[in-house]
Every structure is written in structure tokens, then in C-alpha cells.
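Visitor: just a sequence and a predicted model for now, questions to come.
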Amino acid sequence: MRSPRLRMVALAAAPLLLLSACSTDGGTDGADQSDDAAATSAAPTGDVSELAVDTSGDAPQITRDGEPMAEGELPFGVAETQVEEVEAGDGDEVSEGDEVRVRYLTVNGTSGEEVLSTFEQEDPVTLDLSNELLFPAFLEELPGRRAGDALLMALPPAAAFGNQGNSQLGIGAEDTLVFYMEIVDSAAPLTKATGEEVEPEDGLPEVEADGESAATITIPDDAEAPDELVVQPLIEGEGAEVKAGQSIKVHYTGVKFSDGEGFDNSYDRGEPAEFPIGVGQVISGWDEGLVGQPVGSRVLLVIPAEQAYGEAPEQDDESQTTAPAHELAGETLVFVVDILGAY
């Protein structure tokens, strides 16, 4: 029987399942981790050729010798990564560094229980093959495959979460992971917003942006700071909508509404910023303004202080201000954000 609680936890962090142990908190030294994990998987109890996929139901099911894995001979384990093609696609070829959209089902080889299935989700999951923290099997096996390919993969602990496992997902130190994966499509990662230009409303900050360097943002002389969040798409992207709980990759420029002075941009750091969205890890104006926007969009955000870094502290009895919690406290902020990816 499936575990609804585990499935809900796993679906909230679907891409995290595909990140290797060295990227998780509390990880051990890579060499020690690999050696220890290899010891637990040295005696294989199965081969990926024994597995098949039943697609006759509402969602795929991995079987072993014709039986659902949870009802068959267990445990199932392998000493090294094994991959078998279930179906050959005829779509575009996946290149190294691509962003690949996939659907996948994961089963714990020890218990035979399903860990995660993304087939019930509306949109595929995006794997960024430029992310070296992905499981090595995906970095090595997906380039050269084609859209439409379907694969079965068996990963020993050493090729997945190592000797610490993943307690959140119910994966132990000796558990082989079995994946059924369908490749939907792939594309080179975006470097700037792309899509249909949108005419902004009158009276908003004026934006000049090429997506290759920090945007120039000009505050009109007669403009008044808004009381509520302003979300103005400048380019409507063609990708999937950003969902709360995903991590997004963005390039951005930020200035103060009060004087137009820039205070931060990602371009000076030479690479996009990445962070979770819609879960309170960034200022609430970003959470509210970017969730629901399509990937590829360029978005102008005008964010009141209460949805940014809070109001400035009031003067005390001696007419001296206390130190603000943040140097931008009390400021209405203006951002131009290019949404390059959501995972």
C-alpha cells in the first residue's frame, strides 16, 4: 500500500530527490561516503533486466518478474548503476547542460514501495544538467537520449544518497533506488527573458533591459510610491508557470523607488541567483509577484516596504532613530526580474 504522507512530502521536493548525497546537509566526505555505501551494496540481489513497467493503469507501475515490486521477491539491490531502455523516442536529442523535462516514478528496492511519482502532476519536472549535484546517473545517461525515450534505472546507495540515506523520503543506507523515467523534451538553459513583449501601464518605472547586463530603471519625477504590490510583466515567457515550493533561477536588478539608486543585481556576480519561491525564503513581494509567472518572463515588481524589508523604525523620545533591522527598511523597492528556470 502506498504511503500518502510520504508521497506528499516527496512531491513537495521532487527535484531534491535527484540530488546526490554530497549536496545535502550533514553529508560525509565524498570518498568515505562512496566506500561505505559500496560496502552495503556489494552483494546484488537483482538485475534491472528482471524489471518491467506496467503502463496499463492510470499511472505506471514497476514490476519484477511480472509482479508489483512490493508483492514480489525482496530486497532488490544492485552493486552498480544499471540502465535499460524501455522505449525509444524519436524526438530531439538531449545535449550536455540542457534543461530536460521528465516524468519519473521511484521505488525503494528494499521495500518495493513507491517513494515518489510525478505522473500525477500536471507538469513534468525539469532537470538542469548543468547542476553537478544531480545524481551522476542522470548527468551521464540523459545526454544523447531523445525526447520520447523511456528508461529503467537502478541506482545503488553509492550512486544516490550514500551511507546516510534520506530519512525524509524513507530511504535507508542500504536501499537501491529504482527509477522509471520518461523524457518529455529538452532545451538549452535560458540566459535571458524570451517571449512576447508586453506594453506596461502608464506611470510605472521605466525599464531599459537587454538581459545581458543590469537593467536601467528610471523612476518618473511625479511618481508616487504605491501602497500595494505592483506586478507588471514586460515579457511574457513561454515556459511553465512558476509554482510555490519550486526553486527558481533568475537574473535581476534592484533599485530604490525613493531615488532610483541601485542596491543589488545578479549580473555583477556573473551568474543567475537561485532560491526557493513561495515558501517564505525571500521577501514576500517576490513570493507573491513571481509565483504564477511563466518561465522566460521579464517582470517589473514595485514592492512596498511592508512586503520588502519592513517599515523604518519610528523616532524615540529623544528624537533619535533606532538602528533599522535592515538597511532597506522603509524603502519601496523596484526590481526587474528575468525568470530563467523553475525546478
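Guide: That came in fine, so what should we check first? Numbering: from 1, shown residues only.
Visitor: only C-alpha atoms from now on, for both contacts and neighbour counts.
Guide: Will do.
Visitor: list the buried ones in the longest helix seen in the chain?
Guide: Among the elements of type helix in the chain, defined by DSSP state H, the one spanning the most residues is helix 30-40. The neighbour-count criterion (16 or more other C-alpha atoms under 10 Å) identifies 33, 34, 36, 37, 38, 40 as the buried residues of helix 30-40.
Visitor: distance of the first one from residue 225?
Guide: In this case it means residue 33. The span separating residue 33 from residue 225 equals 54 Å under the rule C-alpha to C-alpha, to the nearest Å.
Visitor: over to the third one?
Guide: Using C-alpha to C-alpha, one obtains 59 Å as the distance from residue 36 to residue 225.
Visitor: does residue 243 touch residue 289 like I think?
Guide: No: Residue 243 is beyond contact range of residue 289, at 11.5 Å (criterion: C-alpha atoms under 8 Å).
Visitor: correct me if wrong: residue 142 contacts residue 94.
Guide: Yes: the pair residue 142 / residue 94 is scored as a contact, 6.6 Å apart, by C-alpha under 8 Å.
Visitor: surely residue 96 is in a helix?
Guide: No: Residue 96: not assigned to a helix; according to DSSP: H, G, I helix; E, B strand; the rest coil it is coil.
Visitor: in space, what's closest to it - neighbours in sequence excluded?
Guide: For residue 96, the nearest residue in space outside its immediate sequence neighbours is residue 143; the separation is 5.3 Å by C-alpha to C-alpha, 6 or more residues apart in numbering.
Visitor: do residue 298 as well
Guide: Distances taken as C-alpha to C-alpha, 6+ apart put residue 338 closest to residue 298, at 4.4 Å, once the chain neighbours are dropped.
Visitor: please look at the one you found and residue 253 and confirm they touch.
Guide: No: applying C-alpha under 8 Å, one finds residue 338 not in contact with residue 253, separated by 9.2 Å.
Visitor: ok, those two, which is more surrounded?
Guide: residue 338 (28 against 23; other C-alpha atoms under 10 Å).
Visitor: would you verify that the more buried one is located in a strand?
Guide: Yes: secondary structure of residue 338, determined by three-state DSSP: located in a strand.
Visitor: who's in contact with it?
Guide: For residue 338, the set of contacting residues under the criterion of C-alpha atoms under 8 Å, 6 or more residues apart in numbering consists of 192, 193, 211, 250, 251, 252, 296, 297, 298, 299.
Visitor: want to compare, so here's the second one:
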Amino acid sequence: MRLLWPAVLVLVTSCGATEGGTLPVVTGTFGTRPVVSIPRGKPGRLPRMAVLSTGSGRRTMPGDVVLADVEIRRWTDNTPHLNTYDANQPATVVFDGRRVPDTWSQVLIGQPAGSRVLLVGPAAQVLGPDMDPGGMGAAETLVAVFDVLGGYPPDARLVGRPLPAVPADLTPMTPPRTLIGGSGAEVRDGAKVIVQYVAAAWPSRAAVDSSYRRGGPSAFTLVPGAVPPGWLTGLGGQRVGARVTFGSPMSGYPEGTGGPRLYVIDILDAI
């Protein structure tokens, strides 16, 4: 189903009663899974949003790829439908004009990085790209909480540097090697890293995955099982602005699946 339904979005500045329905109460700090309390009142018929907290980072702009953690719950019984926090895999939202509902654009574009935003509305206007409706009707009310990690141009890369290419001498057993040193914040275990990357198969050296092919930068949480093998040691301790290359005898995660891979990764940001 293409999620390009027209929508009118009512903006409120805080949680509580508003004309047309009540809003949930959301507690917890940015970056942690939110706790959502659904009120007894009716949700209203129009999609509505509330900026719960405002970050201090760069504002997302039209044309950006927006990276965000998302929690979506059903209004009727407050059961979870989806969350990226437990999966340690933030959502990558590519505004390509085809799959993303208008409400997501209105909620995510123009927000400073570090902001938490609430969206309440019908499932057809709250579910994001490629999200399984799980048998619910298009009119069922959902509650979505977004933690905006940041917005980045689709072709974001290290300033003044060509696109990454796999070094000719890289093999699956090659340990991490810094091709370009970074001068930004240090990447620590458990951080969310924003990267552009190229992954090549071995021994063909043909590119089999790339953030550029996927539409732009991707976010990953540096914890075991959430990133491909080798990323924890390859990226941990590096600094934002670095380009790193390394090989891996395995490609899949959880570890132990898939064939050998060669990686070149540009670290654009770390949160």
C-alpha cells in the first residue's frame, strides 16, 4: 500500500487535551525507549503532533535523509506495534516522494537533531515506509514517538573526499585500517553511528551493499548482534570524520552467517 494519503496535521505544543481529542502522556529522556500513557478520552479524527522536547542540533531540511528511533503503539490497548530501540536499529527515512506518508514529512522535517516528537493519527498516516500493518485497519488510531537523531544529505560524505572505494589489497583477514583520520568525537561502544558505507563480496570484490544504493546515510547501534561482524572493533575508538576499512570472514549478524565481506566506512556522526 502506498502511503501518500493527504493529511491535515494539527500542531500542539505539549501533551494534554486539545480540540478534537486528547493526547497521550510520554515520559522518559531522549534516546531511551519512551513510556507512553494513553488517556481515556477519544483520540480525535485528524492526525496531530506535539514537540515533546527540542534538541540543539542541526535542523532537518527538505531533501535530507532523516534518521530516528521510533516507538509505535495502538491507541485502543497501548500494545506495542513496533519499536527500533530494542532492535538497536534506528529507522532510515528517505523522502523520495513515493513511500513516506505526508505526516512523517511534517513531523520530521524542520526538527533540530535531539528532538522528541509525538504523532497521533490513523494507521494509514502513521505507519512509515515498508511497515507491516499487522492486520489493523487503515483508520485504527496509532501513537508514534520519534527521537530525531539527525538529518543528512543523501550524498553526505567526508568533506572534500571522493566516494569510498575498496582498497586493492583488502582481504577478509585485514584488520581495521584508518584511511582518513577523524577529528570529531570518539566513537564508543553502544553509540549510534551515522555512516556511509560500501560492502564488497570476497573474492569477487563486487559491491553487494551500500548506503548510497539505499538512499543515503544509515544509523547503527554499536552493540553485539546489531552490526555486522568486525564493526565493533573496526569503528570503536575511531573519531567522527574518519574513513575506516577492514575485512570480515562473515557478513551477517547475528554473527556467524553469510560469506566474507570487505568494508569501507565513512563515520559522519556519533550519538
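Guide: Great, that's in hand. Computed from a prediction, not measured in an experiment: that's the story for all the values here.
Visitor: that older thread, and the residue nearest to residue 96 of structure 1, helix, strand or coil?
Guide: For residue 143 of structure 1, the secondary structure call by three-state DSSP comes out as coil.
Visitor: same check, this time on residue 103 of structure 2
Guide: Each residue gets one of three states, and residue 103 of structure 2 gets helix by three-state DSSP.
Visitor: so what does it match up with in structure 1?
Guide: Using TM-score structural alignment as the criterion, the counterpart of residue 103 of structure 2 in structure 1 is residue 137.
Visitor: okay, now its match: neighbour count?
Guide: The burial count for residue 137 of structure 1: 17, using other C-alpha under 10 Å.
Visitor: tell me the spacing between it and residue 61 of structure 1.
Guide: Computed with C-alpha to C-alpha, the distance linking residue 137 of structure 1 and residue 61 of structure 1 is 21 Å.
Visitor: so which residues of the stretch 1-150 of structure 1 form helices?
Guide: Here the stretch 1-150 of structure 1 has its helices, by DSSP state H, counting those that start in this stretch, at 4-12, 30-40, 136-141.
Visitor: mind listing what's buried in the first one?
Guide: Going back to what we said before, that points to helix 4-12 of structure 1. Along helix 4-12 of structure 1, the positions that meet the burial threshold by neighbour count (16+ other C-alpha under 10 Å) are 7, 10, 11.
Visitor: ok, so of those residues, who is nearest residue 79 of structure 1?
Guide: Checking the buried residues of helix 4-12 of structure 1 against residue 79 of structure 1 by C-alpha to C-alpha gives residue 10 as the nearest, at 25.2 Å.
Visitor: wait, doesn't that closest one sit right on residue 106?
Guide: No: in this structure residue 10 of structure 1 lies outside contact range of residue 106 using C-alpha under 8 Å: 10.4 Å.
Visitor: find residues that contact each of the two.
Guide: A shared contact of residue 10 of structure 1 and residue 106, defined by C-alpha under 8 Å, 6+ apart, is any residue touching both; here these are 115, 116.
Visitor: residue contacts, residue 48 of structure 2?
Guide: Residues counted as contacts of residue 48 of structure 2 (C-alpha under 8 Å, 6+ apart) are 9, 10, 11, 12, 119, 120, 121.
Visitor: got a PyMOL select line for the buried ones in the residues you listed?
Guide: The following PyMOL command selects only the buried members of these, with burial defined by 16+ other C-alpha under 10 Å:
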select buried, resi 9+11+12+119+120+121
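Visitor: in structure 1, which of the contacts of residue 48 of structure 2 remain in contact?
Guide: Shared contacts between this structure and structure 1 among the contacts of residue 48 of structure 2 (both residues aligned by TM-score structural alignment, their matches' C-alpha atoms under 8 Å) comprise 119, 120, 121.
Visitor: which SS class is the first one?
Guide: It refers to residue 119 of structure 2. Of the three states, residue 119 of structure 2 takes strand according to three-state DSSP.
Visitor: quick one, what contacts it?
Guide: Applying C-alpha under 8 Å, 6+ apart, one finds that residue 119 of structure 2 lies in contact with 47, 48, 49, 50, 107, 126, 143, 144, 145.
Visitor: same thing with the last one?
Guide: Residue 121 of structure 2 makes contact with 43, 45, 46, 47, 48, 141, 142, 143 under the criterion C-alpha under 8 Å, 6+ apart.
Visitor: how about a cut-off of 10 Å?
Guide: Contact analysis of residue 121 of structure 2 by C-alpha atoms under 10 Å, 6 or more residues apart in numbering lists 7, 9, 43-49, 75, 103, 127, 139-144.
Visitor: excluding sequence neighbours, find me the nearest residue to it.
Guide: Across the structure, with C-alpha to C-alpha, 6+ apart as the measure, the residue nearest residue 121 of structure 2 apart from its sequence neighbours is residue 47 (4.1 Å).
Visitor: does that neighbour touch residue 12 like I think?
Guide: No: judged on C-alpha atoms under 10 Å, residue 47 of structure 2 makes no contact with residue 12 at a distance of 11.0 Å.
Visitor: contact partners for residue 220 of structure 2?
Guide: 67, 88-92, 190-195, 226-228, 231, 270.
Visitor: try it again at 7 Å.
Guide: Contacts were defined as C-alpha atoms under 7 Å, 6 or more residues apart in numbering; by that measure residue 220 of structure 2 touches 89, 90, 192, 193, 194, 227.
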